[in-house]
Structures are given as structure tokens and as C-alpha cells.
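[1] here is a sequence together with a model predicted from it:
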Amino acid sequence: MSTPEVLRYTAFSTRPEGGNPAGVVLDAGALDASAMQRIAADVDYAETAFVTGSTADGARSVRYFSPIAEVPFCGHATVATAVALAERGQVAADGAVRFDTPVGVVSIAVSRDDDGIRASFTSVEPSVRDLDGTDLEAILDLLGLTRADLDPALPPRLANTGNTHPVVVLADQKTFDDFSFDPDAVRALLDDRGWPATITVAFCAASDRFQARNLFPVGRITEDPATGSAAASFGAYLRALGAVEVPAVVVIEQGRHVGRPGELTVDIPVSGGITVSGHAVAIA
């Protein structure tokens, strides 16, 4: 069996050297899970998206694999895949597409502006709940921090819009910039707790602008440069806390700490799924 073409895009940036790289396979219908896993490991990005076919009502069936395992959903690979389809005329440049993913059907709007093609996905129905105190202490210990470093206005939570993300917000910019961690220890905690994606550590730079670092040790990666699913979860987190007046739009800056800066725009409606949008461009 021949290996289908593997495209490489970066999402949430208009520059190939920014944002979060993703592999994209648009013709993965003949691949089984082991083949997809092998390709994702070879690509060695945080995730690779595989379009495996279409459902009876026209949604594209999509699966996501990190270099080590299948993941339920990946926001930046979703944006990259939608843009790749639009560039090839398989989705109108000002149209819409639906992805049938392991967490449910996700709607994506595609548009074009002066900076290129932009995609916006709307998450499944979010859930937000308390973060267990033991889990919080474990996270803080890994970062060399204490509860005194937390922003008292934005308490820790577990937020889910397809993937479960622990969310921890720090009060001080320098503390946010300077914390370090052992990637192996973070990976062990994620695996032990069954958290399939990232730990979100954030800082409130302004009422409508946040900075985020998403810890996701996998292969050569330690921090994810731009995390769409975490951005959606963070929007749900802000709404659940009443930290923004909904409907609201906030911007999340991410990736500066790993040399791949990007921006994620998060639309937070009064109810329902959270919409995350950004550009994607091909990596030569």
C-alpha cells in the first residue's frame, strides 16, 4: 500500500516559522490506526490529522494522532486541515465544512482576508469543574510554584471542550515567563491522570488578552506552540467563572517561549460551544 501525501501546515500564524505545526493527510481512507500512528511519529509534530472519508450527511471523518497515541481532538490540526482543503478547492474559501471527530461533529467556517485563509472551529458543548486539590499541588510542584503564585481572581479548574485541560492562571508576568519543568515528570502526570492533551498555564495581560503556555511533552516537544482545544477550553473556563461579560472575544498569545509565536482568537457566546479562529499556512 502506498503512503498518501503528508502535508505540513502551521496554524494560528500567518508565517511558516510561527504558530503550531501540524501534519495533514487528506486521503487517509486506506490507512488503519497503526499506519496513522506510524505516520504521525514520522512527522513528529504535536499532532497529525487524517481525513479518513465522509459520513452520509457530508461531514469529513477526521482522526488525530500525536507521535505516541491517538488523541480525541486537536484544534490546531483542525484549522490546518480546513485551510488545506480550502486551498485545494475542496471547501469554498468563504464556506463551511464539518468534521466528524472522536468527540463529535465540529463545525468549521473558512474565510479569506488580506493575510490569507482563516478557519474558525466551534467546539462541542463545554464542561468545567473543580480541579482536585491533590492534582493542583502535583502541577504546582512540577513547576516549582505554590498556591501563592496563583491569580486569586481566576482559580484553577478542569475545562473540557473535547479534551480535558487543567487550567492554572498565575498572578505575575515574571513568574509566568520564568517557570520551568521536567518534561518527563509532566508526561508521567498527564498519563497517570488520563489527561490526553495539555496542561494550560496562563497569565491575564488585559481584560481581553491572555498569554498561555501549554505543557505537552511528546517526542521532541515540551510546550505546544498554539493549542486550539486548550483555547476553546480556556474560553469555557472564563465563561464558567463569570470572568468575562458574554458574549465576549478574547485573544490568547502563545508560543513565544518556544520561539513560535502565534495568536488564537476566542469567541465566547452566552451558551454552547466556544469558537476558536486563526490562519494557517503551508510549511515549505
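    Received, thanks.
[2] all contacts plus neighbour counts: C-alpha atoms, from now on.
    Noted.
[3] show me where this structure has its helices.
    For the chain, the helices defined by DSSP state H occupy 33-43, 75-87, 133-143, 173-178, 183-193, 228-241.
[4] of these, which is nearest A22?
    helix 75-87 (5.4 Å; C-alpha to C-alpha).
[5] that closest one: how far from the chain's middle?
    Averaging C-alpha positions (C-alpha atoms, centre = their mean, to the nearest Å) puts helix 75-87 13 Å from its chain's average.
[6] please name every helix or strand in contact with that helix.
    strand 7-11, strand 20-25, strand 48-54, strand 104-113, strand 116-122, helix 228-241, strand 275-282 (3 or more C-alpha pairs under 8 Å, 6 or more residues apart in numbering; DSSP states H and E).
[7] contacts for the shortest one next, please.
    Translated: strand 7-11. For strand 7-11, contacts defined as C-alpha atoms under 8 Å, 6 or more residues apart in numbering pick out 16-25, 76-77, 79-80, 84, 226, 278-284.
[8] dropping in the other structure now:
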Amino acid sequence: MTDATTALRYTAFADAPGGGNPAGIVLDASLLGDAEMQAIAAEIGFAETAFITEQSVRGDDRRVRVRYFSPLAEVPFCGHATVATAVALAHRDGPGDFVFETSVGPVTITTATADGEVTASFTSVEPSIEPFGEGILEALLGLLSTSLDRLDPTYPPRVSFAGNRHPVLVFAERSEFDSFTFDPDAMRELMHEQGWTGTVTTVFPTGAAEFDSRNIFPVGEITEDPATGSAAAAFGAYLRVLGLVDAPTEIEITQGSHIGRPSRLLVHIPATGGIVVTGTATPIA
């Protein structure tokens, strides 16, 4: 019987030894029920664990059905666990294209080997953005002990979707971005109320096409996510929809340095369609 001891453990998007975002992976969860998957995810304790619940969809063994669980609940989509799972499948079955059937729709992942390292690029579902509901932005800023005048006016606050809904806040000053704090319980309650199944994505521009990001994700003992593929896709969508980049283009996002797990995500923003996020993943010894 599959349990947490037989699950694979990979880290995705690492930018240095000890970096990246760890994910659990169960390559065959076809016999597991919801409660069993939830229990395994809780025991592993990573931000998310991916479960392949169907090994071959419509007779195609490169098309699998995947579900994602945090330690507390099922989540619709998880970028770093998608990258990690695709790399694990490439290690087992060889590099190439995979399609993950997820609760938000099919996600295509291309894996390739270069210099002995496997990379994975996933293309998000069709993205969109929306304004904050009345009073919600003020509530979020209050939880971060900050205010609207401390955000960069070039980048208006929005909620962006590319598989999960991520509120996006871009700070004007590095010091404010580096130093904000929050109450995890209060933040978790607001995120649950608003259906923000991804992270609260905070950003500081560090170059013409470079951004540093902190992603709030208070689940269990975790409060901040070290590398968030779905947030990277959502931020790419945010930039395109608001006309803040000339698509097609590429940006680079660093993340995780505030919690000692440096990570790097490469984001391709096409003129139309899903956003492409690329990274590496390696087994955790």
C-alpha cells in the first residue's frame, strides 16, 4: 500500500544547494482515496504533494491524471509539484512531452535533458485577472501592516489566475518588501474566505525583466513558499494583461531567499494563450 514512506521527494526550481521548493510525488495513487491522499500529504509535510491517480488517460501513457494536496486540503493546481512530477516521470520514462489532466484543465509539460540535468516547462491554462473586491485589498494590506501608497503605482494590485487565484502586490521600496510580516492564522482565514487557493504573491522589480518574489502560503508549519510555479505563471499573465511587457517576452523570478531556500523560475510570456514556466527538479536524498 502506498504511504508517505514510499512517496518520492523532489525539490523544484533550486537556485543553489539547499534551495528550491520540495514536493512529494506519488507516481501511482490509483488505489488511494481522498482521505488517504490527504493523510499522506499531511505526513510528508511539504507545501504540496502530487498524486498520479490515473496512469493512462484515453490510452495515452504520456497523459496522466494528477491531483495535488497541501497538508491541509486539496488544491486545484501546483506549479512546483507539476515540475517535480514531470521530471520524476522523465527519469522513469524518458524525456519528452507529458499532459497532466488536472482539476483546472489539461496542462502540457515539456521535459528535456541538458548537461545531465532535466528541466520541465509547463504551459498554464488560459489566464485572466480581476480587480479586488470591495474592501479586500485594504484588508490584505492591513494584514501585512502596509498601505496602498507603499506599492509601486506602475503595477496596480490585481488578482491573477493561471491555475490558482493569486493576489498580486508589487512594492515600491525594497525595504518594505523585505520587512513585512503577517499573522499566519489571520492570513489563512482571509485567503480561505476569498478562494485564493494559491499564494499571496508579493513582488519587487530588480531589473528590466527580473523580479524578486515572496509568496505567502500559511499551511501547517509553512508560512512562506520558496518557489511557486503557479504564482510565476499568474504574474506573467498579470504583466501581459495590463500591458506592462511587450509579449512575447521572458522574465526571471527569484524567490525563497527570505527563508533560506533560494529559487529561480524562468517565465515565457507569449502574445496569447497560457504562460510557460521552466525550472529544474532533483531528488531529495
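    Arrived safely, thanks for sending. This is a predicted model, so every value here is computed, not measured.
[9] nearest to V167 of structure 1, out of the helices of structure 1?
    Using C-alpha to C-alpha, the nearest of the helices of structure 1 to V167 of structure 1 is helix 228-241, at 7.3 Å.
[10] quick one on the thing from earlier: deepest of the helices and strands packed on helix 75-87 of structure 1, which one?
    Ranked by mean neighbour count, the helices and strands packed on helix 75-87 of structure 1 are led by strand 20-25 with a mean of 28 (mean count of other C-alpha atoms under 10 Å).
[11] for stretch 256-266 of structure 2, measure first residue to last.
    14 Å (C-alpha to C-alpha, to the nearest Å).
[12] that one: which residues count as buried?
    Within stretch 256-266 of structure 2, the residues scored as buried using 16 or more other C-alpha atoms under 10 Å are 256-257, 261-266.
[13] cool, stretch 133-153 of structure 2 as well?
    Within stretch 133-153 of structure 2, the residues that count as buried by 16+ other C-alpha under 10 Å are 137, 140-141, 143, 146, 151-152.
[14] and the residue nearest to A109 of structure 1 when sequence neighbours are not counted, how many neighbours?
    Leaving aside its sequence neighbours, A109 of structure 1 sits nearest to A96 (C-alpha to C-alpha, 6 or more residues apart in numbering; 4.3 Å). A96 of structure 1: 17 surrounding residues under other C-alpha atoms under 10 Å.
[15] ok, A96 of structure 1 touching S120?
    No. The criterion here is C-alpha atoms under 8 Å, and A96 of structure 1 misses it with S120 at 9.3 Å.
[16] overlap in contacts of these two?
    Jointly contacting A96 of structure 1 and S120 under the rule C-alpha under 8 Å, 6+ apart are 108-110.
[17] rewinding a little: biggest separation within the buried residues of stretch 133-153 of structure 2, which pair?
    L143 and D152 (18.2 Å).
[18] quick one on the thing from earlier: so for R157 of structure 1, which of the helices of structure 1 sits nearest?
    Ranking the helices of structure 1 by their distance to R157 of structure 1 (criterion: C-alpha to C-alpha) puts helix 228-241 first, at 7.3 Å.
[19] buried residues, stretch 68-88 of structure 2. List them.
    68-71, 73-88.
[20] who's in contact with the closest residue to G235 of structure 1 other than its chain neighbours?
    Spatially, and ignoring its direct neighbours in sequence, G235 of structure 1 is nearest to I268 (6.0 Å; C-alpha to C-alpha, 6+ apart). I268 of structure 1 is in contact with 235-236, 239, 246-250, 274-275, counting by C-alpha under 8 Å, 6+ apart.
[21] so P157 of structure 2 sits right up against E130, yeah?
    No. Using C-alpha under 8 Å, P157 of structure 2 is not in contact with E130; the gap is 9.4 Å.
[22] higher neighbour count, the two?
    Counting neighbours by other C-alpha under 10 Å for P157 of structure 2 and for E130 shows that P157 has the greater number, 21 against 13.
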